[in-house]
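1. Fold the following and give me the result.
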Amino acid sequence: MTTPDPELTRPRARARPAHAAPAQAAVPWRSILVPVAVGTAVAVVLGVYGRLHTGANISLALPGFTGTLYVKAWLTTLAFVFALVQIFTALVLEGRIRLDLSGLPAVHRWSGRLAVLLTVPVAVHCLYSLGLRFDDPRVLVHSLVGCLLYGAFVAKMLLLVRWGLPRWVIPWAGAVLFTAFVALWLTSSLWVFTTAGFHL
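-> Below you'll find the model as predicted:
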């Protein structure tokens, strides 16, 4: 009597059906941590520069404005409005708000770009002319939030070009960036309008 071949009698593993969900992929932590580390480095470098640099005490003037304070307050306010547009369009694109508008992705991208671009003259003036101060709690929070904003922006831009990230990564990066915009506006524009008056 012959012995059965073990290869023929061994039970075969069941093939996965074509419609079965794939196994959950591991979170690519390196793809997340590297952009976050680069963004953190940008925020730290800006803060260190603002602290070590001696303020040049130069003005930021634009036609139609009464002074540097109001130029910065209105540029930050306009940037905050674009940030609101971006958070709204993000909620629509994520399906949190049901609204069918053509061209919404382009509006989302450009509102974010314009929001950051409008803060650049303000940031340059704050860092080069004033620097980072610790003697005033509002100014300190404003300075730290400004550094956070640019760090979060760099991190988000780097994350956007990574493939295979979990769905929560980009919304969280956007939430941090939007929170920085809110805090920046509260500690600058709102303070100016409530203490020095609401005008140009």
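2. contacts, neighbours, all on C-alpha from now
-> Will do.
3. neighbours around V169, how many?
-> For V169, the neighbour count with other CA atoms under 10 Å is 14.
4. next up, for comparison:
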Amino acid sequence: MSAEQRTAAPSVVILGAVLIGAAVAVALGAYGTLHDPRFFSVNVAGFSSPTSVKSWLATLATVLAVFQLGSAAAMYGRIPGCTAPSWFGAAHAWSGRLAVLAATPVAVHCLYALGFQHGEPRVLAHSLFGCFFYGAFVAKMLLLTRKGLPGWVIPVAGGVLFAGLVGVWLTSALWFFQNNGLVL
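-> Okay, here's the model as predicted:
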């Protein structure tokens, strides 16, 4: 394989993952727009409302994502004077899995019960961030399975994913807590 072919392959992989992620984001937006919202959700015992459940699960996912950001920075040597303990890799992976586990019921509820909404700027931004987040998630998961990518790819994909989740949280859970307090 020539030098050009070796450098082109990672570019094709990156582009392919980004395009697949974009297709997922668009498909979720299209489904949410075309789907007739059911306004139905399952409430969890101990919470006052489905919105409260969603806000707390989104907050849990965001807290786990903050740990993801910090643990990745430590593992990549980006925190001066900090050496990541050997268990950080496993903790990083498991915190990511738990964040996805916490965020998935929220997304399912949003798509099925509410759909893609655009009645006001905050709600439109939330719908866009939600679709973007899951598209970025798919792209990152596809990239994680590939060897030989440049060292910057996974950190950038993780940062984009983190930004999407923070956007979702700011336009939903934070708004809910500001308007309702920290209610369960």
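5. check contacts around Q117 of structure 2.
-> Q117 of structure 2 sits next to G32, T33, V123, L124, S127 when contact means CA atoms under 8 Å, 6 or more residues apart in numbering.
6. same question, Y49 of structure 1
-> The contact partners of Y49 of structure 1, by CA under 8 Å, 6+ apart, come to L127, G131.
7. now it: how far from T187 of structure 1?
-> Going from Y49 of structure 1 to T187 of structure 1 by CA to CA, to the nearest Å gives 21 Å.
8. Please apply the same query to V120 of structure 1.
-> Distance of V120 of structure 1 to T187 of structure 1, computed by CA to CA: 17 Å.
9. Check G39 of structure 1 too.
-> 22 Å.
10. who's more crowded, those two?
-> A count of neighbours by other CA under 10 Å puts G39 above the other of G39 of structure 1 and T187, at 24 against 18.
11. Give the aligned equivalent of that one in structure 2.
-> Aligned by TM-score structural alignment, G39 of structure 1 pairs with G21 of structure 2.
12. where's the spatially most central residue of structure 1, which helix or strand?
-> What sits nearest the mean C-alpha location of structure 1, by CA atoms, centre = their mean, is L177, with 3.0 Å. L177 of structure 1 belongs to helix 169-186 when assigned by DSSP states H and E.
13. That helix aligns to what range in structure 2?
-> Going by TM-score structural alignment: helix 169-186 of structure 1 matches residues 153-170.
14. now swap in stretch 115-133 of structure 1 and tell me
-> Under TM-score structural alignment, the match for stretch 115-133 of structure 1 in structure 2 covers residues 99-117.
15. can you pull the buried residues of the lengthiest helix in structure 1?
-> Longest helix in structure 1 by number of residues, with DSSP state H as the criterion: helix 68-93. Using 16 or more other CA atoms under 10 Å as the test for burial, helix 68-93 of structure 1 gives 69-80, 82-87, 89-90, 92-93.
16. what's the mean deviation for it versus structure 2?
-> Superposing on structure 2 and averaging over aligned pairs (mean CA distance after the TM-score superposition for structure 1), helix 68-93 of structure 1 comes out at 0.4 Å.
17. tilt between that helix and helix 169-186?
-> Orientation of helix 68-93 of structure 1 against helix 169-186 (axes from the mean of the first three to the mean of the last three CA atoms, to 10 degrees) gives an angle of 150 degrees.
18. what span of structure 2 lines up against helix 68-93 of structure 1?
-> Here helix 68-93 of structure 1 aligns to structure 2 at residues 50-75, judged by TM-score structural alignment.
19. what's the offset of the matching stretch from the middle of its chain?
-> Centre-to-centre, stretch 50-75 of structure 2 and its host chain are 9 Å apart (CA atoms, centre = their mean, to the nearest Å).
20. got it, and stretch 186-200 of structure 1?
-> With CA atoms, centre = their mean as the basis, stretch 186-200 of structure 1 stands 24 Å off its chain's centre.
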